[in-house]
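K.L.:
Below are the sequence and a predicted model for it; my questions follow.
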Amino acid sequence: MAEYFTERKALQMTLQSLLEQRALLRRQYVDQDKQLGLDIKQILARVRELDQAEGNEEPLLAEEAENGTVGMNVEVMERLKGRKTHTRHDYETVANHVETILREMSALTLNELCDELKRRSGVEFASPYIGIHKTIKHLPQVKVQKDGRKLVFSLAT
């Protein structure tokens, strides 16, 4: 039993040591981060001074520098951007567009329906599945079937 207490005591001491090391590393990280932030602000201030002195048309933006996007082209930024911005839709109006599309084109898959909706009315959902399902709540005559892994939407006749 004495062995149990010594092993437990050793484990407690090891744990305490690891927690102290962790706290120390966090403090160092915070200090380094603050120092880098100050260095970045100084450099940005100097760049602004030089831009103003030279009358440069395109000054460096602080937001770009802080985000690390200085010099990145638009194509790379678009690829990095994963989510579409949330927009509110009038689902009753969108439902009318969907009904018109389904009357003209009979049965469509989810992707085909969303592409056609975007092409005709400029309506684009951040999540097509959710957007279309919120829309068809207003259309009781729309029938949803599965064809393998695809959803197929059509009007019930």
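P.N.:
In hand now; what should we look at?
K.L.:
hey, let's count contacts and neighbours off CA atoms from now on
P.N.:
OK.
K.L.:
what about residue 104, distance to residue 111?
P.N.:
16 Å (C-alpha to C-alpha, to the nearest Å).
K.L.:
Comparing the two, which residue is more hemmed in?
P.N.:
residue 111 (14 against 9; other C-alpha atoms under 10 Å).
K.L.:
any idea which element the more buried one lies in?
P.N.:
helix 110-121 (DSSP states H and E).
K.L.:
What is the distance between that helix and the centre of its chain?
P.N.:
Chain-centre distance of helix 110-121: 22 Å, with C-alpha atoms, centre = their mean, to the nearest Å.
K.L.:
what do you get for stretch 113-124?
P.N.:
22 Å.
K.L.:
So which residues make contact with that stretch?
P.N.:
94, 97-98, 101, 128, 132 (C-alpha atoms under 8 Å, 6 or more residues apart in numbering).
K.L.:
What about these, which one has the most neighbours?
P.N.:
So for those (other C-alpha under 10 Å), the most neighbours sit at residue 98, 25 neighbours.
K.L.:
Second structure follows, compare the two:
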Amino acid sequence: MADAHSEAALNMAMKAGSKTEKKARKAMEKQGLEPFPGITRVTMRRARGGIFSINNPEVFKSSTSDTYIVFGEAKNDDAASRAQMEALQQMAMQAPQQQQPAASASAPTPAAAPATDSNEDDEPVDATGVSEDDINMVMKQANVSRSKAVKALKENDNDLVEAIMNLM
């Protein structure tokens, strides 16, 4: 048993980069913290909305309580925006597939559609309260004019996903 304990300590010491980290690991061993294997990602949320994630962390658990100590490189991670971007990418992948059958069905009237788009582009658009990046994203993803993008964002309270979905 002592050999297994010293082998685990040796493995931890080899993984530890700095002298301070080695000291911290040794102090944790003395406190009765044991390695907790099988964790691939740890996500922590701060009170102000900040989210940090640690990929491939080294996790230790206290044997007496539900206390965990995590070693690894913490990165600022905004899960909400990441999920939103993934949804936009999925919609962008699905949109060309849906537009191909629709394009063949509406082939006789493609000249009328660009005329309405150009008329809307000539009108000045009040984009107050709407982010320029959001407008560009909606224009790009939904393949619409600036005025349609602004209108959709305002109707959906600046929700990118809803605005794009309503335009599709």
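P.N.:
Noted; the coordinates are in hand. Computed from a predicted model, the values in this text were never measured in an experiment.
K.L.:
Overlay the chains and give the TM-score.
P.N.:
Overlay of the two chains. TM-score (TM-score structural alignment, normalised by the length of structure 1): 0.30; 74 aligned residues with a C-alpha RMSD of 4.7 Å.
K.L.:
thinking again about what came up before, in the helix holding residue 111 of structure 1, what's buried?
P.N.:
110, 113-114, 116-117 (16 or more other C-alpha atoms under 10 Å).
K.L.:
Check structure 2 and tell me which residue is nearest its centre.
P.N.:
Centroid-nearest residue in structure 2, with C-alpha atoms, centre = their mean: residue 82, separated by 1.5 Å.
K.L.:
who's in contact with it?
P.N.:
Residue 82 of structure 2 neighbours (C-alpha under 8 Å, 6+ apart): none.
K.L.:
Just the element for it, please.
P.N.:
Short version, using DSSP H and E: residue 82 of structure 2 is in helix 79-105.
K.L.:
after that helix comes which helix or strand?
P.N.:
Of the helices and strands lying after helix 79-105 of structure 2 in sequence (DSSP H and E), the nearest is helix 112-122.
K.L.:
what's the offset of stretch 8-17 of structure 2 from the middle of its chain?
P.N.:
On C-alpha atoms, centre = their mean, the centre of stretch 8-17 of structure 2 falls 32 Å from that of its chain.
K.L.:
quick one: contacts of that stretch?
P.N.:
22, 25-26.
K.L.:
what do you get if the cut-off is 7 Å, keeping everything else the same?
P.N.:
residue 22 (C-alpha atoms under 7 Å, 6 or more residues apart in numbering).
K.L.:
just to revisit the earlier point, tell me which two of the contacts of stretch 113-124 of structure 1 sit farthest apart.
P.N.:
The distance between the two most remote of the contacts of stretch 113-124 of structure 1 (C-alpha to C-alpha) is 15.8 Å, for 101 and 128.
K.L.:
Could you look up the next helix or strand downstream of the helix holding residue 111 of structure 1?
P.N.:
Moving toward the C-terminus from helix 110-121 of structure 1, the next helix or strand (DSSP H and E) is helix 128-136.
K.L.:
so what secondary structure elements neighbour the helix or strand where residue 165 of structure 2 lies?
P.N.:
Element membership of residue 165 of structure 2 [criterion: DSSP H and E] is helix 160-167. In terms of contacts (3 or more C-alpha pairs under 7 Å, 6 or more residues apart in numbering; DSSP states H and E), helix 160-167 of structure 2 is packed against helix 132-142, helix 146-155.
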